[in-house]
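Engineer: build me a model:
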Amino acid sequence: MTKPKIFIDGESGTTGLQIYSRLSQRDDIELMSIDASKRRDASERAKLINAVDVAILCLPDDAAREAVSLVTSTTVKILDASTAYRTAKDWVYGFPELNPGQREQIAKAQFVSNPGCYPTGFLACIRPLLAKNLIPKHFPITINAVSGYSGGGKNLIKQYDTYHEQQAGTASLYPYGIYGLQFGHKHVKEMHQHSGLASPPLFVPAVGDFEQGMLVQIPLPLWTLDNPPSGEAIHEAIADYYQGEKFVQVASYKEPSLLREGTFLDATAMNDTNVVQVFVFANDSTQEALLVARLDNLGKGASGAAIQNLNIMLGLPEELGL
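Structural biologist: You can find the predicted model right below:
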């Protein structure tokens, strides 16, 4: 049986390296590589892109658009890990668990966009509540989130690693710092479109002094609603939505054993997995709730999600290599 041929365009980047590392250990596919001296040669890249079964694009947005413009084959499938096509009309959004039938759309699509890490956590939390009408589409949503510094790509990783080496682990470059303070973060459009919200959420991202891992927090002032749902009802709706899913896990309601020292929710606990873990915390007397997603920004937030999508696109078991 002929093995599917896979080409990673941009395999030297953070996400590309992670995907290559995962795929290189598999014997059910054939990885095609480009000579390092020809990585910027459009004609050579075009040959490879159009000669494989799936081309995975791990490139900056403009370079990803250029790569897509090179596609002439009607049989090659494209999986793009950039933000270039996550809200594009003719592309399928690569979050298999997002909606009923999403997997089937991914399986038959020629063009699939891999979700962003922050949107993965946000959508995993909020989509069930909108789908089940527990909160209205016009509900004003805010998102407070923190990621490990690997989410900033090669440059930020180098800054942190260099600083740690120079300070011998005694200090931090930024222990915790919020950014995106001009708003209009590139993930907001993706969050808005795929959530079903009437208006974009207000998004405040942050970076912490840890390499990978992520917490995405969505506070819900339920007292603003005429008929606020209970915390248990919210948890039940989310748990039901993801029943049977392997890579979206809904934690038990108010489960203290998942908190470090019974108090702290650790951002790094899902590292090196392809799992996004969803939590519901609530106080019915004050009519407040907090949704939290915990995931590896390099796993389900990037390379792990890409492998999951690749498997679906090839008609292979979803968990292969994960």
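Engineer: could you use CA atoms for every contact and neighbour count after this?
Structural biologist: Fine.
Engineer: can you list the residue ranges for helices in the stretch 1-150 of the chain?
Structural biologist: Ranges of helices within the stretch 1-150 of the chain are 14-23, 42-49, 61-69, 102-108, 117-131, based on DSSP state H, counting those that start in this stretch.
Engineer: alongside the first, I'd like the structure of this one:
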Amino acid sequence: MAPKIFIDGEHGTTGLQIVTRLSGRTDIDLMSMPAEQRRDPEVRKTFLRDADIAILCLPDDAAREAVALAADAGTRFIDASTAHRTAPDWMFGFAELDAGQADRIAKAQFVSNPGCYSTGAIAVLAPLVSRGILPADYPVTINAVSGYTGGGKQLIAQMEDATRDDAITASHFAYALTLAHKHVPEIVVRGGLSRKPIFTPAVGRFPQGMLVNVPLHLDLLNGGASVETVFQALSEHYAASEIVEVAGPAEAAAAVRLDPEELKGSDRLKIYVCANEDAGQVNLVASLDNLGKGASGAAVQNLGLMIKG
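Structural biologist: Next up, the predicted model:
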């Protein structure tokens, strides 16, 4: 019997993307609440408890409520909210975190889907911290730009409908200026850091895509690390991955500019090790689709692991 999959919040940006990816698959039974019953709490509870795996595309409090309604029924969860990303009893849904993470996700009842920015940041930080190259207390700074779809329906409408009173006309804007973005806790915990990074996110006037920049000073790394050391560590970490790719030194050196829309429509992630060795500086850049590997694509990847597990 095909596993029953229920997407709670299927009409939001992430949920719609997941539905699109799963529609037409014959190896699963994709459950969907009738539109007229979406606000009926008892119907929702029944769907959650009947599902083999529920994917939560909800605000944090609603995600916690959903888990409380059905965890005792044996329902397995993939939570796309920030509610459980640092919870010790939830498996972090970044399958490439280390060699055993995919197997742990496959067997887990509770899986937290990473945030889009944190996916890029953790992808470059965690391998360096785990190998002892990057000190856990390094004063990390993260600068990133995302497509506007990551902000949900309200931001999409503000960016696309110029007739709105709250329409946004800027081609690019920075936000989270108080340095308290919701992705910071998971970057600290899942990236292996002991000091909070300074994170400056921004949004560009393009729907999907993302660049996450993590600049480092080589003389502050452990063991006299070089650009080659950093590249080799990342390259070895992701050597077996079909989803995360590390650009070769020649490709990174030849890059005049990086396009945040490079991987739009893709569920992959690509890392560039850009450097000025004479200055002792390296900039690690993760390129991904904020709705792909940064959200819906990761959820579908985790779903595939859990079904097989």
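Engineer: ok, back up a step: which of the helices of the stretch 1-150 of structure 1 is buried the deepest?
Structural biologist: helix 117-131 (a mean of 23; mean count of other CA atoms under 10 Å).
Engineer: determine how far that helix lies from the middle of the whole chain.
Structural biologist: The chain centre lies 11 Å from the centre of helix 117-131 of structure 1; the measure is CA atoms, centre = their mean, to the nearest Å.
Engineer: what does stretch 147-155 of structure 2 give?
Structural biologist: Chain-centre distance of stretch 147-155 of structure 2: 15 Å, with CA atoms, centre = their mean.
Engineer: buried residues, that stretch. List them.
Structural biologist: G147, Y148, T149, G150, L155 (16 or more other CA atoms under 10 Å).
Engineer: okay, how far is it across it, tip to tip?
Structural biologist: End-to-end distance of stretch 147-155 of structure 2 (CA to CA, to the nearest Å): 10 Å.
Engineer: which part of structure 1 matches that stretch?
Structural biologist: In the comparison with structure 1, stretch 147-155 of structure 2 aligns to the range 148-156 (TM-score structural alignment).
Engineer: contact partners of the matching stretch?
Structural biologist: Identification of contacts with stretch 148-156 of structure 1 by CA atoms under 8 Å, 6 or more residues apart in numbering yields 13-14, 157, 160, 207-214, 297-298.
Engineer: any of the residues you listed buried? List them.
Structural biologist: 14, 157, 160, 207-214, 297-298.
Engineer: now, those that are in helices?
Structural biologist: Among these, the ones falling in helices (DSSP state H) are T14, I157, Y160.
Engineer: re earlier: dump the buried residues of stretch 147-155 of structure 2 to CSV, plus distance to A247 of structure 2.
Structural biologist: Shown next, in CSV, are those (distance: CA to CA, whole Å):
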residue, distance to A247 of structure 2
G147, 22
Y148, 26
T149, 26
G150, 25
L155, 32
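Engineer: closest one of the contacts of stretch 148-156 of structure 1 to A107 of structure 1?
Structural biologist: L298 (22.8 Å; CA to CA).
Engineer: quick check, the closest one in contact with L17.
Structural biologist: No: using CA atoms under 8 Å as the test, L298 of structure 1 is too far from L17 to be in contact (10.6 Å).
Engineer: circling back: adding distance to D226 of structure 1, write the helices of the stretch 1-150 of structure 1 out as CSV.
Structural biologist: Putting the helices of the stretch 1-150 of structure 1 into CSV (distance: least, CA to CA, whole Å) gives the following:
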stretch, distance to D226 of structure 1
helix 14-23, 44
helix 42-49, 54
helix 61-69, 43
helix 102-108, 32
helix 117-131, 16
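Engineer: wait, which of these is closest to A267 of structure 1?
Structural biologist: A267 of structure 1 lies closest, by CA to CA, to one member of the helices of the stretch 1-150 of structure 1: helix 117-131, at 12.2 Å.
Engineer: just checking, what packs against the closest one?
Structural biologist: If contacts are counted by 3 or more CA pairs under 8 Å, 6 or more residues apart in numbering; DSSP states H and E, helix 117-131 of structure 1 sits against helix 188-195, strand 214-221, helix 231-241, strand 276-283, strand 288-295.
Engineer: would you turn those into a markdown table with distance to L314 of structure 1?
Structural biologist: Formatted as a markdown table, these follow (distance: least, CA to CA, whole Å):
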| stretch | distance to L314 of structure 1 |
| --- | --- |
| helix 188-195 | 24 |
| strand 214-221 | 29 |
| helix 231-241 | 26 |
| strand 276-283 | 23 |
| strand 288-295 | 25 |
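Engineer: ok, now how distant is R38 of structure 2 from V212 of structure 2?
Structural biologist: Relative to V212 of structure 2, and taking CA to CA, R38 of structure 2 is found at 36 Å.
Engineer: compare the two (neighbour count), which wins?
Structural biologist: The residue with more neighbours, out of R38 of structure 2 and V212, is V212; 28 against 14, by other CA atoms under 10 Å.
Engineer: for that one, which non-adjacent residue is spatially closest?
Structural biologist: Nearest non-adjacent residue to V212 of structure 2, counting by CA to CA, 6 or more residues apart in numbering: A144, 4.3 Å away.
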